[in-house]
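*Asks:* show me how the following folds:
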Amino acid sequence: MINISKLNKEFESRVRLGIMSVLMVNDWVDFSEMKSLLEITDGNMASHSNALEKASYIEVKKEFVGKKPKTSYRVTQSGRIAFTEHLDALEKLIGR
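*Replies:* Okay, the predicted model is just below:
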């Protein structure tokens, strides 16, 4: 029997999978860079990052560089644990 209960619903979206994958291997990534890497719209980036922030899986830093606003993201410790568990569950699901 295949047990999918260990898969995390927060990571079902390909955009959220992408955000988490990028943040697992980088310290801080800014909004524009993330949007470009994932080839998504501003709205997609904003809505999915908000959901991950609400779940406490990512941290969002807003600051001004000169007179321009800059938003950056990084994975939290609980996000790192949850994503690793999700990946482990996926590996078990495909039989690794």
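
*Asks:* drop to CA atoms for contacts and neighbour counts, all remaining ones
*Replies:* OK.

*Asks:* please point out which parts of the longest helix along the chain sit buried.
*Replies:* What stands out as the longest helix in the chain, according to DSSP state H, is helix 77-93. For helix 77-93, burial by neighbour count (16 or more other C-alpha atoms under 10 Å) applies to 79-80, 82-83, 86-87, 89-90.

*Asks:* so what does the helix or strand encompassing Lys61 touch, helix or strand wise?
*Replies:* Here Lys61, judged by DSSP states H and E, is contained in strand 58-65. Under the contact criterion of 3 or more C-alpha pairs under 8 Å, 6 or more residues apart in numbering; DSSP states H and E, strand 58-65 touches helix 42-54, strand 68-75.

*Asks:* please give me the structure for this one as well, since I'd like to look at both together:
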Amino acid sequence: MTESGLPELDPVIHAQARLRVTVALAGLRSADQITFPRLQQLLEMTAGNLSTHLRKLEDAEYVQITKAHEHRTPVTLVRLTAKGRAAFEAYTQALHRLLDATGGS
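*Replies:* Just a heads-up that it's a prediction; the model follows:
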């Protein structure tokens, strides 16, 4: 909470690109993963931009990045961790409270 009593929004998630990534991953079941190229395609982001934002989310332990091979082809898989899912839930609740407090809904 801020001094004004308004909820604070998680700065790791709040950046527009990271919010989009988190929303996309939260749409998956908790054990599901998505390939990096598929996530890049869904979000219409460059590989470099997506990598940068995933690194921030990974540093916060909100996403897990797994490098694997499928038929000798390297593949990068991304999933939202339990901590990331909880942080996203807290973020959405804080956003709702913020909007309610300011008459936004």
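
*Asks:* quick one on the thing from earlier: want to throw the helices and strands packed on strand 58-65 of structure 1 into JSON lines with distance to Val15 of structure 1?
*Replies:* Shown next, in JSON lines, are these (distance: least, C-alpha to C-alpha, whole Å):
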{"stretch": "helix 42-54", "distance to Val15 of structure 1": "7"}
{"stretch": "strand 68-75", "distance to Val15 of structure 1": "14"}
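
*Asks:* and those: which comes nearest Lys61 of structure 1?
*Replies:* Set against Lys61 of structure 1 and scored by C-alpha to C-alpha, these come closest in strand 68-75, at 5.2 Å.

*Asks:* if I look at the residue nearest the centre of structure 1, how far off is Leu52 of structure 1?
*Replies:* Centroid-nearest residue in structure 1, with C-alpha atoms, centre = their mean: Met20, separated by 2.8 Å. Going from Met20 of structure 1 to Leu52 of structure 1 by C-alpha to C-alpha, to the nearest Å gives 9 Å.

*Asks:* next one: Glu91 of structure 1
*Replies:* 22 Å.

*Asks:* next one: Lys68 of structure 1
*Replies:* 24 Å.

*Asks:* could you do Tyr73 of structure 1 as well?
*Replies:* Distance from Tyr73 of structure 1 to Leu52 of structure 1, by C-alpha to C-alpha: 10 Å.

*Asks:* so what sits against both of these two?
*Replies:* Residues touching both Tyr73 of structure 1 and Leu52 (C-alpha atoms under 8 Å, 6 or more residues apart in numbering) are Ile58.

*Asks:* quick one: contacts for the residue nearest to the centre of structure 1?
*Replies:* 75, 83.

*Asks:* same check, this time on Asp30 of structure 1
*Replies:* Here Asp30 of structure 1 is in contact with 70-73 (C-alpha under 8 Å, 6+ apart).
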